[in-house]
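In: What follows is a protein structure lacking sequence information:
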């Protein structure tokens, strides 16, 4: 029996390279069209001038204001930003994806990273940051995509994470679970080939 498309999650294969600390995409758009999805990478997603958009993270569904900043570290946690009632033609979106391997245990378990470690753990269910946090990191986030020096870009990114971790009490957990609630469907050709292979040999 085929699951209706509206009840499916795309398993995204992100552009993040094994040789990069993070992948960043800055987009200017008039609408949100990408379907609900999940991926193994951690994600920090910022939207600007997007009032009326519906943000879905797990079983959380909220209509956002002009500014929205969410951190997701749940590897199976589905999420999407839907157009809904947004009429803005000047939407800006900055998406940063990074691997959990970036913070290996001997590194993230150091005392100096306590607040970041707690934040990453809480973000398994999705973490929404208040406007005060957005204002704090906006100058860094605003210029991160245009940073030409890779090392300084990483330092800037780590600073963003640290500053956000200081808003632990104000940040809101979004989903009641870090696991997908609906069937997963891969829209990646690479994953589809694996699925076809498994299905064929399972039937044998």
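Out: Perfect, I can see it now. These figures come from a predicted structure and were not determined experimentally.
In: From here on, just use CA atoms for contacts and neighbour counts.
Out: Will do.
In: give me the number of residues near the closest residue to residue 131 other than its chain neighbours?
Out: In space, and not counting its chain neighbours, residue 131 is closest to residue 67: 7.5 Å by CA to CA, 6 or more residues apart in numbering. Look at residue 67: counted by other CA atoms under 10 Å, it has 17 neighbours.
In: Now do residue 67 against residue 60, distance only.
Out: Residue 67 is 17 Å from residue 60, where distance means CA to CA, to the nearest Å.
In: do the same with residue 196
Out: Taken as CA to CA, the span from residue 196 to residue 60 is 32 Å.
In: ok, and here's another one to check against it:
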């Protein structure tokens, strides 16, 4: 049975792109008094939160309901926003060394990385070179988010978020270009033939400046 949660407050430790998976959704993780709370937003009015929330800031989200999204034991549940949910910013936070955030909130198999796109290896597959020495792989994100191709997200809704790297006219859009400065959050890392590869998943966030 769904349980109503009046409000939660905490530090934003993870934020997804808006993802096109059975509709448009947004995922966030808040650390609330040492416990990680997973928030799922599907309401169209909540999708713009992605552009309004900043990692490691403190936020408050109201009017949530619990929802089990996997019944495989142990059950995995999230807090789902409702049409009455609101998000507001709180004072404090702003750093990844926040005392309220336990080290367990930061998985050892994912890292953050800041760099410059120095080459486009395979645009169709989402493979790039960073800083002349590192490979960035965003293949998964190519299929589930339009944000990397949308330069202007002021009017995001279910009809104008492109999927599969296309614009409204169904023409390919350049995702990342040589010279772009990017900040990567929660990316997986591995070495292949001595070269560091950074691999994005659905929980990864790619912030770019051009």
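Out: Great, that's in hand. These numbers come from a predicted model, not from an experiment.
In: what TM-score comes out when they're superposed?
Out: Remark: TM-score between the superposed chains equals 0.24 [TM-score structural alignment, normalised by the length of structure 1]; 88 aligned residues with a CA RMSD of 6.0 Å.
In: Quick check, the residue nearest to residue 131 of structure 1 in contact with residue 47.
Out: Yes - between residue 67 of structure 1 and residue 47 there is a contact under CA atoms under 8 Å: 5.6 Å.
In: What helices and strands are in contact with the biggest helix by length in structure 2?
Out: In structure 2, assigned by DSSP state H, the helix with the most residues is helix 139-144. Helices and strands touching helix 139-144 of structure 2, as assessed by 3 or more CA pairs under 8 Å, 6 or more residues apart in numbering; DSSP states H and E, are absent.
In: so residue 93 of structure 1 makes contact with residue 24?
Out: No - using CA under 8 Å, residue 93 of structure 1 is not in contact with residue 24; the gap is 10.4 Å.
In: Might one say that residue 134 of structure 1 is in contact with residue 69?
Out: Yes - with contact defined as CA under 8 Å, residue 134 of structure 1 counts as touching residue 69 (6.9 Å).
In: overlap in contacts of these two?
Out: Residues touching both residue 134 of structure 1 and residue 69 by CA atoms under 8 Å, 6 or more residues apart in numbering: none at all.
In: Residue 134 of structure 1 and residue 37 of structure 1, how far apart?
Out: Distance from residue 134 of structure 1 to residue 37 of structure 1, by CA to CA: 24 Å.
In: More neighbours: these two, which one.
Out: Taking neighbours as other CA under 10 Å, residue 134 of structure 1 and residue 37 compare with residue 37 leading, 21 against 18.
In: What residue, apart from its backbone neighbours, is nearest the more buried one spatially?
Out: Excluding its sequence neighbours, the residue lying closest to residue 37 of structure 1 (CA to CA, 6+ apart) is residue 10, at 4.4 Å.
In: Wait, a strand at the one you found?
Out: Yes - according to DSSP: H, G, I helix; E, B strand; the rest coil, residue 10 of structure 1 belongs to a strand.
In: Could you count how many residues lie near it?
Out: 20.
In: cool, and residue 193 of structure 1?
Out: The burial count for residue 193 of structure 1: 11, using other CA under 10 Å.
In: Thank you kindly, that will do.
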